[in-house]
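Engineer: below are the sequence and a predicted model; questions follow.
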Amino acid sequence: MASPYQTPPRPPVERPDSPILVEEPVYVRDSRAGDIDLREIIDLAIRGKWIVLGTLVALLIPTTLFTMWQPNVYTATATILVEDNNDAQAVLPGTSSSNPLIEAEPNLQNEILVLEEDIGLAEIAAREVMQYERDPETQRPLTILRNAAQSGPVTLRSVGMLLQGRYIRSQTAGQDTDAIRVTATSTNPGEAALLANVYAEAFVNVAQASSRGGVSAVREFLEEQVADKDERLRSADAAVESYMNRTGAIALQEETTDLVTNLGALDGQIDAVDVEIETKQAEIAAIREQITEAESRQRDRVVTTSPDQLAAARTELAQVEAQIAQFELRNPDFEGPLPEDIAILQRRRQQLNNQIREAGRAAVDSDAIRPAEIAAEQLEALRAQLQAAEIRLQSLRAQRRSLAQNINQREGELAAVPGQSITLAQLQRERTAAEQTYASLEAKLQEARVAEQSELGYARIIRPAFVPPEPAGPNRPRNIILAIFLGLTFGIVFAVARVRLDHRLFRPDDIQNLGYALVGTIPDTDALIKKDFGGKDFITVDGKEVDAHLITLLNPMATASETYRALRTSVQFSRPDAMIESILVTSPNPGEGKSVTASNLAVVIAQSGRRVLLVDADLRRPTVHRKFGLSREPGLVQRLFDDRPITLADFEQPADDLYVLPAGSLAPNPSELLGSKRMRDLMDEFKQLFDVVIFDAPPVLAATDAVLLSTQMDATMVVVRSGRTRDYELESAKEALNNVGAKVIGTVLNGFHISKAYGYRYKYAYRYGRDYAYGYGQKKS
C-alpha cells in the first residue's frame, strides 16, 4: 500500500549484524535526594503558588484591616534619677538615723515594684489627674477618665488601677544607671505627657515624704516640747512677778542668787537629759519594732518565694481592697473610729502589701546575695544598734542620778536661806530652769527644721515628659511587611509540605531519584499543537484524520520530534549485549500517553531507515488505528485466528518503512489470546519481515496483558505522565514486570512541561523550551 507521507530518497542504511558494544549506563539514586536546596524550594513554591498566594492573602488582608483600624498610640517618658535612700541626719545628741535596711545602694527593681504595684502611689497620682478634664496641650478629653467611667463610678481607686494597669509602664534607663523611665501610653499625645509627668512627680513626692519621715517626727516632738516649755517659762515668770509684787521683795542676796542660778542650771540640765531619755526610749521602741518587722519579713520571704502563694496573696489583697472600697463608697462622709472589721481589713491589707513587696525584693536580690543571708545581716545590725541605744540610755539615767544628787545637795544649802528669800529663790530657780530648757529645745527645733527642709528625697526628675510629635504605634508599614513575610514563609512551608507529600512525578529528576533508569523525556505538545494546528485534535491529511499528537509525522523538525529521536537512540543502545527487535510500550495507568509514545517512536525508527511494525496489542481500549486514521479491522485479533502466512500487503503503511497492525475486533478473552502459542508464532513471523516490532500494550495495573507480552519482548518501556502518575504506581508496575523477568530498559516521562521545574529551568530549557530543533525554525542571516 502506498504511503501518503512520501519522504525524499535516502541512502540505504547499513543494519548492524552484531550488537554495538557500549557500556551500559548505571543509574544511581541521587545522594542528595533527601535534601532540599534553594532551587528545589523555588521549584516547589512555584508549583504550589496558589497555596502560597492563598496563605499570603489570608494573613495580609486581616492584618492590614486590623492595623488600619487601630488608632494611633502615643508614648511619653519621664526620667527619674534614684539616689542613695538614707534617713535624715540625727538632730538630737546621741541619736542616729542610720537604718541597715535601707543603707545599701538603691535597688531600682524595688522602686519599679513600688511604681507598678503601690496602689497608694497610684491614688496620689489619680487625685492629681482627676483635677483635669482635658489635657492642657491639646484640650482633648482625658481617655483615662472616660474609661474609668465606663466601668463604674470614677474614684481614686478606679483611676489609680487604670494608671498602673493600662497607662503606665516603668523600666530601668540602662544597666549601669540609677535611673527609671516612667512611660505613659495613650491615644492622646497630650494626655500621655500629662500622665507620665503626674505619675513621676507623685513618686518623687512620696520618696521625699519617706526620706523626711524621721526628721519630721523629731521636729514634731521638739515642737511639742518647746510649746510645753514655753508655757512653763511663762508660768514661772508670772509666778516670780506676782510674788515680788505681793510681798514687795526686790532681789536676793548675791550668794543666794548664785545658788539659785546653779540650781536653775542643774534643773535645766536634768530637763534636757529627761528629753533625751524620752527620745532614746522612743528610738529603742522603734528599733525593736524594726527587729520584729525584719524577723517577720524574714519568715515571709521564705513563704512568699512560692509563686502559688504569691498569687494567692495578691488575690486576697484584691478581695480585701474591694471590701474596703465598698465601705468607703457606702460611707463617704464617715468620721470617727473605724469599725473593728474595717480596721482588721486595713491591717490585713498592710500585711499583704508588705508580704508582696518583700517577695518582689527577694526575687530581685536572688541574683546577687541570697535573701536569707541579707536578712541575717540586717537583723544583726539592728540588734547591735539596739544594744548601743540601751547602753546610751543607761548612761543618760546615770547622768540624771548624778544631776539629781547635786540638786539635792544645793537644795540643802538653799534651806538655810530666810523664809521669804527661800520662796523667791524657788520661783527664780524654776524660771531659770525653764529658760535654759526652752533655749536648748528652741535651738534643737531650729536645727530639725533646717534638716527637714534640706532633705530633698532620694529621687528627682531629671527629664520631664514632652508631648510626642509622632505616634509610637501601630507601625503599619512594619506590620504589613511582617504579614507579607509571614504569609510568604508559611505559604512556602505549606506548599513545600504539600508537594513533598504529593507522590506525583513531575520532573526527570523525580524518576531518577527513585533509582529507575530514564530513557526519554517527552515534552508537553499541547502548546505546539495549538500554535501549529489551532488546537485541533485531528488533522486531515490526504483525506485521513490523523491525531495531532503524531508530531514526528506532522512536524518532524519540532523539538518534540527531536526528543523522540533521542528516545530512539536510548532504546537502540539500552542493551549493548543484544539486538533489540521487539519493544513493548506500556504504562501503569490509562491516559498516560503510551499509545502516542509508541506511535511516535515507530515513526522516528522508520525515518532512520529501518522497517518497523507498530502492533496495537491493547485489545480492550485500542487507539492506534484512530491516531493514523485507519480502520480497526482487520487487525491483530483476526490475524490470531488466521493461519495463512503473512506478507507486507497485509499491513497498513502510513509512512515509508512504517507498517501498522490495528487491534481488530473486540475479543472476550484478550489475556488468553496474547498469551497463546499462536501469538508466539505470530511474533516469529513479524521478526522475519520487520527490523523492529513495537507493541502498544494495555496498562500494567489495569490488566495482565502487558505482563504476559513482556516475557516475549527484547525490551519493555514504561511510560509515565508528568503530574499524573504517582511514584508508588510506577513502583508497582515495575515490580509486576520484574516479577516475570521482563527486560525493562527504563521509563519514559511523557507530557513534561518546563513550567513544572522552575528551579531547574536552565537544565531543561534548551531541550524542552524551544519550538524547533537545532538548525530549524531560525531566521536566516
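Structural biologist: Sure, I can see it.
Engineer: going forward, measure contacts and count neighbours with C-alpha atoms only.
Structural biologist: OK.
Engineer: and the helices in the stretch 1-150 of the chain?
Structural biologist: Assigned by DSSP state H, counting those that start in this stretch, the stretch 1-150 of the chain shows helices spanning 38-47, 49-69, 108-117, 119-129, 143-150.
Engineer: deepest of those helices, which one?
Structural biologist: helix 119-129 (a mean of 21; mean count of other C-alpha atoms under 10 Å).
Engineer: quick one: which of the helices of the stretch 1-150 of the chain is nearest residue 597?
Structural biologist: Checking the helices of the stretch 1-150 of the chain against residue 597 by C-alpha to C-alpha gives helix 38-47 as the closest, at 25.8 Å.
Engineer: other residues contacting that closest one?
Structural biologist: By C-alpha atoms under 8 Å, 6 or more residues apart in numbering, the residues outside helix 38-47 that reach it are 52, 492, 495-496, 499, 756-760.
Engineer: if we go to 7 Å?
Structural biologist: With contacts defined as C-alpha atoms under 7 Å, 6 or more residues apart in numbering, helix 38-47 is touched by 492, 495-496, 499, 756-760.
Engineer: cool, and stretch 494-513?
Structural biologist: 29-30, 33, 44-45, 48, 51-52, 518, 521, 722-727, 749, 752, 756-757.
Engineer: what do you get for stretch 466-480?
Structural biologist: 60, 63-64, 67, 72-76, 189-190, 193.
Engineer: equivalent analysis for stretch 389-406, please.
Structural biologist: With C-alpha under 7 Å, 6+ apart, stretch 389-406 has contacts from 266, 270, 273, 277, 280, 284.
Engineer: now, which of those residues lie within strands?
Structural biologist: Among the contacts of stretch 389-406, none falls in strands (DSSP state E).
Engineer: show me which of those residues is closest to residue 425.
Structural biologist: Using C-alpha to C-alpha, the contacts of stretch 389-406 come closest to residue 425 at residue 266, 14.3 Å.
Engineer: next, the one to line up against it:
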Amino acid sequence: MNPEPQEQTGLDDLWSLVADNRWLIILTTMIAVGASLFVSLRAVPQYEGTAKLAFSDPSSDVSLTGVPVAPTQQPAQVAAAGVAQVQRSGVLVRVARLFGDQPPGVSRQLPPLVRQQRFIDRLRDNLSVSVEPDSNLVAIKVRWPDALLAAQLANRVGEQTVELVTSQERRQYEARAGELKLRLDALPRSGPQTAAGASRKELQDQRSRLLALSTLARPVQQATRAEPAADPVSPRPVFLAVLSAVIGLLAGLLLAALRRAFDRRIRDVTDLERVLDLPTIGHFAVATLGIDAPMVRDHSSRGEMAADAGRVLRNNLGFVHVDAPHQVVVVTSGLEGEGKSTVAASLAVASAYAGDRTLLIDVDLRRPIVAHRFGIADEPGLSDYLARRVEPADVIRSIALPDLDRDAPGGLTVIPAGRGVPRPADLLESARFADFITEVREAYDLIVLDTAPLLPVPDTTALVPVSDMVLLCCRIDRVDRDVFVAARDALRRLRENGIATVATGITRRHAGRRGAYSYRDANYYYGYANHGEAKPRRRRERPGRRHGRGRWRWRRR
C-alpha cells in the first residue's frame, strides 16, 4: 500500500492546526523569546576559569626509587579517584584561608567565620570537576562574575589539591617507614648470612624506599593553569533566544492541540463529513451569508459567489440517490444563522437559470426572510392560503431574472410566508398543506422549501415526510458538533435516505484537504471584507392568473 496519502493527511492536519491557531502560536513564541531576552539582560555575566590536574598511578611513585612496578590502574580510574580529592571540603577550606578575612563575593558586615563559610558554600556551588575522556586529567572549572577571579579561584583550587594530596600521601609513606623502623629495632643483630640478617636487610631496603617516597612522591601535578576568559559563558542571548523560540513554538503547538481537543466545533468540511457520515454536496463562503437574492437583487461579487455555489449545489443534487426523485427539496439547519435561506435562494435561482420551472416557498412561518431577500411583499403568502383566506393566484410571485428571456423555459416563482400565525406547526401538518404540495408537484420541476431551524421548533418535522431530499446546512467553525449530530439524528428518525449536508461559512482554510470545488479564484472571492447587505433594487412582479385549477393555477403567466 502507498503510505503517501496518510503522510499527506498528517501534514494537512498539522498545517490546519497551525493555520487555525497561528496567532496563539506566534504569541506564545514571542512571549518565550521576550522572557529569555529579559532574563539575559538582567542576568549577571558569568566567566569560567579552567585548570587541569594530572593524577598518576601509585606505582609510578615507586618507580622513582629505581624499582620497576607495573601500573595497577587505568588512567581514567586514577582520574575518577582524583575527582573526589578535588571536591573534598579540606581543599575548599584551604582556598578560603588564602583570602584571609576578606573572601571575595561575601559581605564584609558578616562575622569572619560566617564570611568564610559563605564563601566556601558559594565556591562549592560554582565549582564543577570532571574527568577528561580517556586520560588521567581532571578539569577544574569555576564560574564567577569576574573573569580574573574565576581563573584565580580555579588555579588555587588546583594548587591546594596538589598540596593536600601530595602531603597526605608523603605522610603515609613516612608513617610506613616508621613502622618498619620499629620492626628493625625488634630484630636481633645477626650476621648477614643468617635468616635474621637477610630479613633485616630486606626491611632496611623497604624503609629506604619509603623514606625516599616520603620526599619524592608526586601523586598529582598541575597540568595547565587557568587563564582569564575573554567572553562570558552565560548568559548567551542568541542561544537563549533560539532555544526559547523553539520551546515557545512547541508550547504553542501543544496549546493549539489542547484547544482543538476541547473544541467541539466542526473545523472544516472533512471534519463535517467524518462526524455526520453524510455527503457534503455544497459549499457557501462566509461572504455569501445574509445577502439578498443572488443575481436578482445582489449583482456584486458576493452575489456571483452565491450564484456559483448554487449552480454547483444544483448539479450535485443529481448524484445523491440517483434512483430517487429530487423534486421537493427541504433546506433546513440545526439552529438559526447557519445560512439556510441563502442556500435555498441560491439553489432556486440556479435551477431557474438552468431551465427548470422552480418554486421557492418560505415555510419558515415564525421568522420569514425570503420576501425581504427578493424585495417582494410578504403578504399574502403561504399561511394565508393554508388558512383559506386567499386564492393561489394571490400568493405566488413571479421573479424576473436578469439576462433570462421571458419566453425561455423555466423561471422562478416565490411564495412568501404570509402573515404570522400562532401555531405554524398545525398548518404545516394539515391535509391542506399536503394537498398543496401535491398540486405544486404537477406544476414545477423543482420545489425548494426554506424551513425553520430543525431543533428549536417542530415545524420542519412535518415537511420532511412530504419531501424528496433534505439539505442540512451546517455553519463551519461556529456551531457545536453536537448540534449537527442532533439535527442529523432527528432527520434520520424521519427518513433513512435523501439527506445531504451543505457547508456554509466557508473560508479558504475551512475547505478541508480536498478544497472547496465551488470556488473559481480564491483571491477574487476572499478579497471582500464588506459583509453588509446590498442596496435593494426594485424588480418587477407578475401575479399569477386567477382562473383555472390543478397545475395551471399555480403556474406563472
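Structural biologist: Arrived safely. Please read these numbers as outputs of a predicted model, since none were measured by experiment.
Engineer: now the contacts of stretch 494-513 of the first structure: which count as buried?
Structural biologist: 44-45, 48, 51-52, 518, 521, 722-727, 749, 752, 756-757 (16 or more other C-alpha atoms under 10 Å).
Engineer: picking up where we left off before, tabulate the contacts of stretch 466-480 of the first structure (a markdown table), appending distance to residue 602 of the first structure.
Structural biologist: Shown next, in a markdown table, are the contacts of stretch 466-480 of the first structure (distance: C-alpha to C-alpha, whole Å):
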| residue | distance to residue 602 of the first structure |
| --- | --- |
| 60 | 54 |
| 63 | 59 |
| 64 | 60 |
| 67 | 65 |
| 72 | 74 |
| 73 | 76 |
| 74 | 78 |
| 75 | 80 |
| 76 | 83 |
| 189 | 83 |
| 190 | 86 |
| 193 | 87 |
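Engineer: so which of these comes closest to residue 576 of the first structure?
Structural biologist: residue 60 (59.6 Å).
Engineer: residue 497 of the first structure versus the closest one, what's the distance?
Structural biologist: 21 Å (C-alpha to C-alpha, to the nearest Å).
Engineer: quick one on the thing from earlier: please flag which of the buried ones among the contacts of stretch 494-513 of the first structure sit within helices.
Structural biologist: Those of those mapping onto helices are 44-45, 51-52, 727, per DSSP state H.
Engineer: for the second structure, which segments count as strands?
Structural biologist: Under DSSP E, the second structure gives strands at 47-55, 127-131, 137-144, 220-224, 280-285, 328-333, 357-362, 397-399, 411-415, 446-450, 469-475, 499-506, 541-543.
Engineer: can I get the ones you listed in JSON lines including distance to residue 427 of the second structure?
Structural biologist: Formatted as JSON lines, the strands of the second structure follow (distance: least, C-alpha to C-alpha, whole Å):
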{"stretch": "strand 47-55", "distance to residue 427 of the second structure": "88"}
{"stretch": "strand 127-131", "distance to residue 427 of the second structure": "88"}
{"stretch": "strand 137-144", "distance to residue 427 of the second structure": "88"}
{"stretch": "strand 220-224", "distance to residue 427 of the second structure": "101"}
{"stretch": "strand 280-285", "distance to residue 427 of the second structure": "31"}
{"stretch": "strand 328-333", "distance to residue 427 of the second structure": "17"}
{"stretch": "strand 357-362", "distance to residue 427 of the second structure": "14"}
{"stretch": "strand 397-399", "distance to residue 427 of the second structure": "21"}
{"stretch": "strand 411-415", "distance to residue 427 of the second structure": "16"}
{"stretch": "strand 446-450", "distance to residue 427 of the second structure": "15"}
{"stretch": "strand 469-475", "distance to residue 427 of the second structure": "20"}
{"stretch": "strand 499-506", "distance to residue 427 of the second structure": "24"}
{"stretch": "strand 541-543", "distance to residue 427 of the second structure": "24"}
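Engineer: quick one, which of these is nearest to residue 111 of the second structure?
Structural biologist: strand 137-144 (22.7 Å).
Engineer: OK, contacts around residue 351 of the second structure?
Structural biologist: 314, 358.
Engineer: alignment lookup: it to the first structure.
Structural biologist: Under the alignment by TM-score structural alignment, residue 351 of the second structure pairs with residue 605 in the first structure.
Engineer: before we move on, what about residue 81 of the second structure?
Structural biologist: Per TM-score structural alignment, residue 81 of the second structure is aligned with residue 110.
Engineer: excluding chain neighbours, what is closest to its match?
Structural biologist: Once flanking residues are discounted, residue 110 of the first structure sits nearest to residue 361: 6.0 Å by C-alpha to C-alpha, 6 or more residues apart in numbering.
Engineer: that neighbour corresponds to which position in the second structure?
Structural biologist: Residue 361 of the first structure maps onto nothing in the second structure, by TM-score structural alignment.
Engineer: now do the host helix or strand of residue 361 of the first structure: which elements does it pack against?
Structural biologist: Element membership for residue 361 of the first structure (DSSP states H and E) is helix 340-365. With contacts taken as 3 or more C-alpha pairs under 7 Å, 6 or more residues apart in numbering; DSSP states H and E, helix 340-365 of the first structure sits against helix 254-304, helix 307-330.
Engineer: run a quick neighbour tally on residue 537 of the first structure.
Structural biologist: Applying other C-alpha atoms under 10 Å, we find 15 residues neighbouring residue 537 of the first structure.
Engineer: would you confirm that it contacts residue 548?
Structural biologist: Yes. Judged on C-alpha atoms under 7 Å, residue 537 of the first structure makes contact with residue 548 at a distance of 5.3 Å.
Engineer: tell me how far residue 152 of the second structure lies from residue 62 of the second structure.
Structural biologist: Taking C-alpha to C-alpha, one finds residue 152 of the second structure at 33 Å from residue 62 of the second structure.
Engineer: same deal with residue 69 of the second structure?
Structural biologist: Taken as C-alpha to C-alpha, the span from residue 69 of the second structure to residue 62 of the second structure is 7 Å.
Engineer: who has more neighbours out of these two?
Structural biologist: residue 62 (19 against 13).
Engineer: now do the more buried one against residue 253 of the second structure, distance only.
Structural biologist: 64 Å.
Engineer: and if you look at residue 340 of the second structure?
Structural biologist: Counting by C-alpha to C-alpha - residue 340 of the second structure and residue 253 of the second structure are separated by 35 Å.
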